[in-house]
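K.L.:
Sharing a model prediction with you, sequence too.
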Amino acid sequence: MDPKPQDHQSPSSTPSQLRQVLVLRPPPVFTVHEQDFSSKFHILKAYDSPLPTHDFLQTHAQSVKAVLCSGIGPITADVIRDLPALELVVTASTGVNHIDMAECRRRGIAVTNTGDVFSDDVADAAVGLLIDVMRRITSGDRFVRGGRWATSGEYTLGSKLACKRVGIVGLGNIGSRVATRLKAMGCLVSYTSRQEKHTTPFTFYPNILQLAFNSDALVICCALTNETRHIINNKVMMALGKKGIIVNIARGAIINEVELVKCLVEGEIGGAGLDVFENEPNVPKELFELDNVVLLPHRTAFTQESFYNAAQILIGNLEAFFTNKPLLTLVPNEF
């Protein structure tokens, strides 16, 4: 069932009921800009309630039409079933893998995201991670802070970025921006994606193994789906080779994390820059001591500017919904 425009107001409703927005767990964008949300909507804070989540949802089951969420507060089929009046899920992210899209489609619930508001910041960070691993910047910082410069003086050489063959896994909004940045820095860019992009100058490979075999580094930018889960496996890492580098700014489960750790520890690949992990916030402890691995806490999208812009999009979608206007960033539900 496809989402249909409906009248979200009724003559007997009060203003607070008209603009109720449920938040299971506060997205970081909401936390930073909570005042802006609270001035426009009546926020139902499940996370502040002494009631268990199920009981809280039951209390507001007949009145909640809109939910604001992010990856830290998944919208599961159980949550959706507890909210029979729900018509809109607004996520403070680009990805929607934390939302049961099939159940939303069945119920006719619309889903919006933040569009491409985070794309430039994530692309910048992806390139930053690649440079960091190749030039050993974080490793060098630890070298100096640990006092080894004064006592040893020997420091492992890094590698030049220009002329490296970099494969982009997923040439969408973010992947295209990463590719453009790397091309400007002298890299030889290729990609694999669901479909070949005939308008781009980059070399297309029809599968991930061919891309890895012809790359010095892979930058993962694709969405997490059933098809892409663990698409980066041992075979791909072996094809990339002992000097190969993997950067992941997409979703942790796109990589088989157990095999990645094994390959890194055993020296089967050259290094990794990781912003995302399979079981966040848990990170494999084996990675902590590796100088050829750079770790971030799923924060490549987090800048002051992107948070402000994202908040405006989230508020804009909620206001559009409550005033029966077209949603700004409706996610096509093909799940």
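P.N.:
Yep, it's here.
K.L.:
make it CA atoms for all contacts and neighbour counts henceforth
P.N.:
Will do.
K.L.:
does residue 277 really touch residue 253, like I thought?
P.N.:
Yes - Residue 277 lies in contact with residue 253 (C-alpha atoms under 8 Å); the separation is 6.8 Å.
K.L.:
So the two - more neighbours on which side?
P.N.:
Shown here are residue 277 and residue 253; by other C-alpha atoms under 10 Å, residue 277 has more neighbours (24 against 18).
K.L.:
From residue 44, how far off is that one?
P.N.:
30 Å (C-alpha to C-alpha, to the nearest Å).
K.L.:
Using neighbour counts, pick out the buried residues of stretch 84-95.
P.N.:
Buried residues in stretch 84-95, counted by 16 or more other C-alpha atoms under 10 Å: 84-95.
K.L.:
And the strands in the protein, which stretches?
P.N.:
20-23, 42-45, 66-69, 88-91, 110-112, 165-169, 188-192, 203-204, 217-220, 245-248, 271-274, 293-295 (DSSP state E).
K.L.:
right, and those strands - which one's nearest residue 129?
P.N.:
In terms of C-alpha to C-alpha, the element of the strands of the chain nearest to residue 129 is strand 271-274, at 5.3 Å.
K.L.:
Distance from that closest one to the middle of the chain?
P.N.:
Computed by C-alpha atoms, centre = their mean, to the nearest Å, the chain-centroid distance of strand 271-274 equals 16 Å.
K.L.:
Show me what that strand is packed against.
P.N.:
Applying 3 or more C-alpha pairs under 8 Å, 6 or more residues apart in numbering; DSSP states H and E, one finds that strand 271-274 makes contact with helix 119-135, strand 245-248, strand 293-295.
K.L.:
Burial-wise, tell me which of these comes out on top.
P.N.:
Among the helices and strands packed on strand 271-274, strand 245-248 has the highest mean neighbour count (mean count of other C-alpha atoms under 10 Å), at a mean of 25.
K.L.:
Would you map the helices across the stretch 201-335 of the chain?
P.N.:
Using DSSP state H, counting those that start in this stretch, the helices found in the stretch 201-335 of the chain span residues 208-213, 234-240, 257-265, 304-322.
K.L.:
May I see the buried residues of the second one?
P.N.:
In other words, helix 234-240. Neighbour-count burial for helix 234-240 [16+ other C-alpha under 10 Å]: 234, 236-240.
K.L.:
here comes the other one, which I'd like you to weigh against the first:
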Amino acid sequence: MPAQMPPVVIEGLERQFTLHKAWEAPDREAFLREVGPTIRGIALGGHTKVDAAFLDRFPKLEIVSSFGVGYDYIDAVEAGRRGIIVTNTPDVLTDEVADLTVGLLIATIRQLPQVDRYLREGRWLEKPYPLTATLRGRKVGILGLGRIGKAVAKRLEAFGLPISYHGRSRQEDVAYDYYPTLVGLAEAVDVLISVAPGSAETDRMVNAEVLRALGPNGVFVNVGRGSVVDEPALIEALRSKTILTAGLDVFADEPRVPKELIEMEHVVLLPHVGSASVETRRAMGQLVVDNLVSWFAGKGPLTPVAETPYRR
């Protein structure tokens, strides 16, 4: 285990395996040189870059069990080329992230954090808070209609909002309007929600052109990956009122958030807490453990990623 993980992972793995805790080693490099050649499985979160150089340290490695649904910090293609299984933790966090997404959207449009501060600062005694924008009458576009995207769409349908989406291709079993280009989707809606994973294909795809298409009444919400957005373009769009506002739970260089965003009073910023409830993080951690236990019991991985070489 390269870095510390939740107790459910540490305790679960210690019951089943010999767990090497790299973060406790006084000399990490010496530790990895010593134990690296013996390691068959790795459990990790999103703060350890797994590339070819990392994998070279573990010649007997069979499986990498990742905490979280996103795994853009892992070169899964390279792992697959070496015959190494990569797993993630989908499904167990879907509803939690979808709930947070809807909450972030409402908080952003109705300025709930700003209103809360207004009251706490005693300013309501002076005059009422200014009127805000509304969710009513809006059209929602979703970038990345996977498990989480569909859960978000289902919730927003209950608000009476029309849903459209953009992805690699049309999904035949989905009734929502499909747009083959992201610019086309942005032009058709006034709320754009990104649930897209980070990858070379999605890198900075929400760019200045997309934000211009979203327009001055547009609201952008990102709960997928910060790399999907051209952050300087987003900052300029917010500064110049090219779009109305944004609600962001993810950033390009976490945990570092651009000073320009922090200083903008009209945006809502969260520290990547989409799945961060006690219950959901416990379930995610248990799935990290269960993937390793299943693999070494000869039953295969439970949730292999698309690039992994395992086929049932």
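P.N.:
Arrived safely, thanks for sending. Predicted model, so just to flag it, every value in this text is computed and none were measured.
K.L.:
Kindly provide the TM-score of these chains.
P.N.:
The TM-score (TM-score structural alignment, normalised by the length of structure 2) is 0.95; 309 aligned residues with a C-alpha RMSD of 1.5 Å.
K.L.:
Can you check which of the helices of the stretch 201-335 of structure 1 gets nearest to residue 74 of structure 1?
P.N.:
Across the helices of the stretch 201-335 of structure 1, closest to residue 74 of structure 1 is helix 304-322 (C-alpha to C-alpha), at 16.8 Å.
K.L.:
That closest one against structure 2, how far on average?
P.N.:
Here the mean offset of helix 304-322 of structure 1 against structure 2 after fitting is 1.5 Å, by mean C-alpha distance after the TM-score superposition for structure 1.
K.L.:
in that helix, what's buried?
P.N.:
Buried-residue list, helix 304-322 of structure 1, by 16+ other C-alpha under 10 Å: 306-307, 310-315, 317-319, 321-322.
K.L.:
Can you measure across stretch 249-264 of structure 2, start residue to end residue?
P.N.:
Stretch 249-264 of structure 2: ends 15 Å apart by C-alpha to C-alpha.
K.L.:
How about residues contacting that stretch?
P.N.:
For stretch 249-264 of structure 2, contacts defined as C-alpha atoms under 8 Å, 6 or more residues apart in numbering pick out 222-227, 229, 231, 235, 267, 269-274.
K.L.:
Just the buried ones from these, in ChimeraX syntax?
P.N.:
This is the ChimeraX syntax for the buried subset of these, where burial follows 16+ other C-alpha under 10 Å:
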select :222,223,224,225,226,227,229,231,235,267,269,272,274
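K.L.:
what's the closest of the contacts of stretch 249-264 of structure 2 to residue 200 of structure 2?
P.N.:
Nearest to residue 200 of structure 2 among these is residue 227, at 9.3 Å by C-alpha to C-alpha.
K.L.:
Against residue 201 of structure 2, how distant is the closest one?
P.N.:
For residue 227 of structure 2, the distance to residue 201 of structure 2 equals 10 Å [C-alpha to C-alpha].
K.L.:
swap in residue 89 of structure 2?
P.N.:
From residue 89 of structure 2 to residue 201 of structure 2 the distance is 22 Å (C-alpha to C-alpha).
K.L.:
Name the nearest residue to the spatially most central residue of structure 1, ignoring sequence neighbours.
P.N.:
Nearest to the mean C-alpha position of structure 1, counting by C-alpha atoms, centre = their mean, stands residue 250 at 5.0 Å. Nearest residue to residue 250 of structure 1 in three dimensions, chain neighbours excluded: residue 221, at 5.0 Å (C-alpha to C-alpha, 6 or more residues apart in numbering).
K.L.:
Next, count neighbours for the corresponding residue of structure 2 for the one you found.
P.N.:
Counting by TM-score structural alignment, residue 221 of structure 1 corresponds to residue 195 in structure 2. Applying other C-alpha under 10 Å, we find 25 residues neighbouring residue 195 of structure 2.
K.L.:
ok, now residue 241 of structure 2?
P.N.:
Neighbours of residue 241 of structure 2 (other C-alpha under 10 Å): 15.
K.L.:
quick one: the aligned partner of it in structure 1 and residue 33 of structure 1, what's the gap?
P.N.:
Alignment note (TM-score structural alignment): residue 241 of structure 2 maps to residue 267 of structure 1. As judged by C-alpha to C-alpha, residue 267 of structure 1 and residue 33 of structure 1 stand 44 Å apart.
K.L.:
Give the aligned equivalent of residue 147 of structure 1 in structure 2.
P.N.:
In structure 2, residue 147 of structure 1 lands on residue 122 (TM-score structural alignment).
K.L.:
Find me the equivalent region of stretch 71-81 of structure 2 in structure 1.
P.N.:
Under TM-score structural alignment, stretch 71-81 of structure 2 corresponds to residues 96-106 of structure 1.
K.L.:
buried residues in that stretch?
P.N.:
96-101, 103-105.
K.L.:
Provide a list of residues in contact with residue 238 of structure 1.
P.N.:
Residue 238 of structure 1 neighbours (C-alpha under 8 Å, 6+ apart): 268-269.
K.L.:
Relative to residue 245 of structure 1, how far out is it?
P.N.:
Counting by C-alpha to C-alpha - residue 238 of structure 1 and residue 245 of structure 1 are separated by 11 Å.
K.L.:
Ok, residue 77 of structure 1 next?
P.N.:
Taking C-alpha to C-alpha, one finds residue 77 of structure 1 at 37 Å from residue 245 of structure 1.
K.L.:
now residue 134 of structure 1
P.N.:
Counting by C-alpha to C-alpha - residue 134 of structure 1 and residue 245 of structure 1 are separated by 8 Å.
K.L.:
again with residue 228 of structure 1
P.N.:
As judged by C-alpha to C-alpha, residue 228 of structure 1 and residue 245 of structure 1 stand 19 Å apart.
K.L.:
Kindly report the same for residue 105 of structure 1.
P.N.:
Counting by C-alpha to C-alpha - residue 105 of structure 1 and residue 245 of structure 1 are separated by 38 Å.
K.L.:
Also residue 155 of structure 1?
P.N.:
19 Å.
K.L.:
Aligned to residue 180 of structure 1, what sits in structure 2?
P.N.:
In structure 2, residue 180 of structure 1 lands on residue 154 (TM-score structural alignment).
K.L.:
whereabouts in structure 1 does stretch 263-283 of structure 2 align?
P.N.:
Aligned by TM-score structural alignment, stretch 263-283 of structure 2 falls on residues 289-309 of structure 1.
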